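Novice: this one's sequence-less:
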């Protein structure tokens, strides 16, 4: 869907654990080494190509503190992968999100006309997704994202501990 974006793609992540069996995460748990070239080259290239076309990609993460092991992994992955590819990333501690109205699931919004909700099981396993074009859902998601973005801390300034 990034390939079809013309102006902007925004992504809101609100969970503390994702895909616990992901090979890159499992490898990181053992070695604490991030190898973006082996595991993430396709994603990095897609983001770079999208940004090169003039599309802004922004990602915001609402996280519990102290962070989970998976969020620590994401944090360590963010600079060499997301930021290096051209994404803008902000973090919002969960205790600062209490006054925000948020959808029940993580999502992407593409050019303010398409929402992709992503569903996860309680343990973080991916279980599916849903596309929506309902203007009310799009407005809910874009408004929620912008509220998180406004309060969020840029990745370059966010500290885990």
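Specialist: Right, received. Where do you want to start? Computed from a predicted structure; not experimentally measured.

Novice: hey, let's count contacts and neighbours off CA atoms from now on
Specialist: OK.

Novice: so after the helix or strand residue 73 falls within, what's the next helix or strand?
Specialist: Under the criterion of DSSP states H and E, residue 73 resides in helix 69-77. The element immediately downstream of helix 69-77 (helix or strand, assigned by DSSP H and E) is helix 84-85.

Novice: quick one: the helix or strand just after that next one to chain centroid distance?
Specialist: Next helix or strand after helix 84-85 toward the C-terminus (DSSP H and E): strand 88-93. Chain-centre distance of strand 88-93: 9 Å, with CA atoms, centre = their mean, to the nearest Å.

Novice: how about the helices in this protein?
Specialist: 23-31, 36-39, 41-52, 69-77, 84-85, 135-151 (DSSP state H).

Novice: adding another structure so you can compare the two:
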């Protein structure tokens, strides 16, 4: 099993995101492939409005956040067109994102 994760972040990074960068180092050392994508580089990407996970290319889970960035709802989608849109969006962002070991926070 492989886990690939993209974190979209604003620069300069908030204290929370600087902490996330530190934690991600441990996840990368454990085998997760994490990349960072500065928000200013996403304007021409068609990304879903909510954080999401694509599982085995067959299921999408959206995390809908509330005003305090807490999870308000989780949505599970299996419709092929939604899964493909999210898979394609992820791959486009992945190609542009910077591997964790190469990213230097602004």
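Specialist: It's in. Keep in mind that what you see is a predicted model, and the values were worked out from it rather than measured.

Novice: quick one: TM-score?
Specialist: TM-score for the superposed chains, counting by TM-score structural alignment, normalised by the length of the second structure: 0.95, backed by 106 aligned residues with a CA RMSD of 0.9 Å.

Novice: circling back: relative to strand 88-93, how tilted is the helix holding residue 73 of the first structure?
Specialist: In terms of direction (axes from the mean of the first three to the mean of the last three CA atoms, to 10 degrees), helix 69-77 of the first structure departs from strand 88-93 by 150 degrees.

Novice: quick one: helix 69-77 of the first structure to the second structure mean distance?
Specialist: In this overlay with the second structure, the average offset of helix 69-77 of the first structure from its partner residues is 0.9 Å by mean CA distance after the TM-score superposition for the first structure.

Novice: Count the neighbours of the alignment partner in the second structure of residue 85 of the first structure for me.
Specialist: Using TM-score structural alignment, the partner of residue 85 of the first structure in the second structure is residue 30. Residue 30 of the second structure has 9 neighbouring residues, counting by other CA atoms under 10 Å.

Novice: Over to the one 5 residues further on?
Specialist: Applying other CA under 10 Å, we find 23 residues neighbouring residue 35 of the second structure.

Novice: for it, what are its contacts?
Specialist: When the contact criterion is CA atoms under 8 Å, 6 or more residues apart in numbering, the partners of residue 35 of the second structure are 4, 5, 6, 7, 94, 97, 98, 99, 100, 103.

Novice: Which PyMOL command selects the buried ones in those residues?
Specialist: Listed next is the PyMOL selection for buried residues among the contacts of residue 35 of the second structure, using 16 or more other CA atoms under 10 Å:
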select buried, resi 6+7+94+97+98+99+100
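
Novice: If anything else comes up later, I'll come back, but that's it for now.
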